[in-house]
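**Q** Make a model of this:
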Amino acid sequence: MTDPIRTLVVDDDFRVAGLHREIVAARPGFLALEPALSVAAAQTAIRVNQPDLLLVDVHLPDGDGVELVRSCNIDAFVISAANDAPTLRRGLRAGALAVLFKPFEPRLLAERLDRYARYRNLVSGTGPLVQDELDRALAILNGSNDPVTLSRSATEKLILEALSTEEASASEVAELTGVSRATAQRHLVALAARSLVEVRLRYGATGRPEHRYAVADTAKGV
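**A** Okay, the predicted model is just below:
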């Protein structure tokens, strides 16, 4: 299992901050931290809790949320009631991965969080990426309607990396790599046929056994 994405909401309106925190807490794979209501509180929370993602309002009582994003070197979404182009440009120049204009439907933030989780899975390693992997990650993050598809070899590499530490189901592999479950299943079957992946069965109390996949000894170091 991967560590949850520790997420800090920064908003001076405690009701809004609480609502956004609830949306984060409801998403699988996320851990919602106690919201910060000011820049100073956010800086303390960042130092103590080391979040992976910030959701930052622009106008805070003791400073500018965009400047907080610029200074902290942490993945962030900028959230603002100001929908003017200069604010949008400032947020993006500061390094924000997304800008959301208030008010918005809860599903919009939920969808952006889910996209971020898939993007993070694709770029969280320390090794080099090939261009189509990067393009795929950015397409997922930005919700492109015409996503870039990975080559067969790049997809197989991602799947083998996802299985490098522990076994997983096809659904879990899909979540880790950012591909669809059908694509993950297709590649897992092909890798198993070439003896690069082992198929294991996990039996529950009732129903059909779950298929689990693990990297075979022959694939280690590939």
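**Q** alpha carbons only for contacts and neighbour counts from here, please
**A** Will do.
**Q** ok, which stretches of the protein are helices?
**A** Using DSSP state H, the helices of the chain run over 14-25, 39-49, 65-72, 85-93, 106-123, 131-142, 152-162, 170-177, 181-193.
**Q** Tell me which of those is the most buried.
**A** Burial of those is given as mean neighbour count (mean count of other C-alpha atoms under 10 Å); helix 170-177 ranks first at a mean of 21.
**Q** For the most centrally placed residue in the chain, give me its contacts.
**A** Centroid-nearest residue in the chain: A117, 1.5 Å away (criterion: C-alpha atoms, centre = their mean). Contacts here follow C-alpha atoms under 8 Å, 6 or more residues apart in numbering; on that basis A117 touches I5, G29.
**Q** Ok, Y213 next?
**A** L163, E167, A168, S169, A170, L188, V197, E198, V199, R200.
**Q** could these be laid out in a markdown table, adding distance to D132?
**A** As requested, these are arranged in a markdown table below (distance: C-alpha to C-alpha, whole Å):
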| residue | distance to D132 |
| --- | --- |
| L163 | 20 |
| E167 | 25 |
| A168 | 24 |
| S169 | 24 |
| A170 | 22 |
| L188 | 20 |
| V197 | 23 |
| E198 | 27 |
| V199 | 28 |
| R200 | 31 |
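**Q** Scan these and report the most crowded one.
**A** When neighbours are counted by other C-alpha atoms under 10 Å, V197 leads these with 26 neighbours.
**Q** so what's that one up against?
**A** With C-alpha under 8 Å, 6+ apart, V197 has these contacts: L188, L191, Y213, A214, V215, A216, A219.
**Q** Quick check: closest non-adjacent residue to the first one.
**A** This means L188. Leaving aside its sequence neighbours, L188 sits nearest to V197 (C-alpha to C-alpha, 6 or more residues apart in numbering; 7.1 Å).
**Q** likewise the fourth one?
**A** Leaving aside its sequence neighbours, A214 sits nearest to E167 (C-alpha to C-alpha, 6+ apart; 4.4 Å).
**Q** Would you do the same for the sequence below? I want to compare the two.
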Amino acid sequence: MTDSIRVLVIDDDFRVAGLHRDLVAARPGFTALEPVHSLGAARAAVRTETPDLLLVDAFLPDGDGVDFVDATPVDAFVLSAATDAQTVRRALRAGALTYLTKPFEARSLADRLDRYSRMRNVLQTDRPLEQDQIDRALSILHGGAEPATVSRSATEQLILDGLGADEASAIEIADRVGISRATAQRHLAALATRGQVEVRLRYGSTGRPEHRYAIARS
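**A** As a prediction, this is how the structure comes out:
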């Protein structure tokens, strides 16, 4: 189980900052820190709250949010009403992982947060990364399909490694490996057909069974 991802919202509009905080808090696996409304407060919060991800407005009362992203060694999204190409290019050059124009629909931020979480799962390793892992992380972050460089056997091996000695649901495996739930289910079904994994049913309080997967015993 991965640790909760700590997110700091930096926006001078108190109402907007609160809305973005609530959107973060609603996503499983995320912790929304108390928003801040200036770069001075943001610098202090980065030191004391150690966020994993910043949601930064491009322009703040005491400075430039894009410059702050560039100078701060923390992953960041830029959220801004600015739609000019120059600001967008500056944000991307500064290292922003995504750029959302305000106002945006709640699902737009939720989707990007979920993709960020899955990308982190792929890159959360002390071992040297293979090119297919880097390609997969970038594809996840930017919403692309599973890259062609990732073969089916490579994906299935990642799933088997993700299962380890435990049993897990398809969504748990997807989270561990950094793939979509649909992709995980498709490959788990293929592995089960070949007898490499076992499928078990677990009944919850509602009576609806949950499919659980485990490495097949030889």
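**Q** circling back: could you redo the helices of structure 1 as CSV and give each row distance to A32 of structure 1?
**A** Formatted as CSV, these follow (distance: least, C-alpha to C-alpha, whole Å):
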stretch, distance to A32 of structure 1
helix 14-25, 5
helix 39-49, 11
helix 65-72, 18
helix 85-93, 22
helix 106-123, 12
helix 131-142, 20
helix 152-162, 25
helix 170-177, 20
helix 181-193, 27
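**Q** What lines up with the residue nearest to the centre of structure 1 in structure 2?
**A** In structure 2, A117 of structure 1 lines up with S117, judged by TM-score structural alignment.
**Q** What distance do you get for that match to R6 of structure 2?
**A** Distance, S117 of structure 2 to R6 of structure 2, using C-alpha to C-alpha, to the nearest Å: 11 Å.
**Q** Could you check how far H37 of structure 2 is from D12 of structure 2?
**A** 4 Å.
**Q** Overlap in contacts, these two.
**A** L60.
**Q** Same question for stretch 141-150 of structure 2: list its buried residues.
**A** L141, E146 (16 or more other C-alpha atoms under 10 Å).
**Q** Take it and give me the span from its first residue to its final residue.
**A** Length of stretch 141-150 of structure 2, first residue to last, C-alpha to C-alpha: 16 Å.
**Q** got it, and stretch 79-88 of structure 1?
**A** With C-alpha to C-alpha, one end of stretch 79-88 of structure 1 sits 10 Å from the other.
**Q** what do you get for stretch 77-89 of structure 2?
**A** Termini of stretch 77-89 of structure 2 sit 13 Å apart (C-alpha to C-alpha).
**Q** Residues in contact with it: which ones?
**A** Contacts of stretch 77-89 of structure 2 (C-alpha under 8 Å, 6+ apart): 53-59, 66, 91, 96-103.
**Q** What of stretch 58-75 of structure 1?
**A** 11-12, 37-40, 51-54, 56-57, 76, 78-80, 90-91, 94-97.
**Q** ok, of those residues, which come out buried?
**A** Among the contacts of stretch 58-75 of structure 1, those buried by neighbour count (16+ other C-alpha under 10 Å) are 11-12, 37-39, 51-54, 56-57, 76, 78-80, 91, 94-97.
**Q** Now, those residues that are in strands?
**A** L53, L54, V56, D57, A76, V78, I79, S80 (DSSP state E).
**Q** These: which two are farthest apart?
**A** L53 and S80 (16.5 Å; C-alpha to C-alpha).
**Q** And the residue nearest to R115 of structure 2 when sequence neighbours are not counted, how far from G195 of structure 2?
**A** Nearest-residue entry for R115 of structure 2: L141, 5.3 Å, with adjacent residues in sequence omitted and distances by C-alpha to C-alpha, 6+ apart. Using C-alpha to C-alpha, one gets 32 Å for the distance from L141 of structure 2 to G195 of structure 2.
**Q** With A26 of structure 2 instead?
**A** Distance of A26 of structure 2 to G195 of structure 2, given as C-alpha to C-alpha: 38 Å.
**Q** same check, this time on D114 of structure 2
**A** Taken as C-alpha to C-alpha, the span from D114 of structure 2 to G195 of structure 2 is 31 Å.
**Q** Could you do E49 of structure 2 as well?
**A** Computed as C-alpha to C-alpha, the E49 of structure 2 to G195 of structure 2 distance reads 47 Å.
**Q** How about L23 of structure 2?
**A** 41 Å.
**Q** Next: L158 of structure 2.
**A** Taking C-alpha to C-alpha, one finds L158 of structure 2 at 17 Å from G195 of structure 2.
**Q** again with A106 of structure 2
**A** In terms of C-alpha to C-alpha, A106 of structure 2 sits 41 Å off from G195 of structure 2.
**Q** Same question for H142 of structure 2.
**A** For H142 of structure 2, the distance to G195 of structure 2 - C-alpha to C-alpha - is 34 Å.
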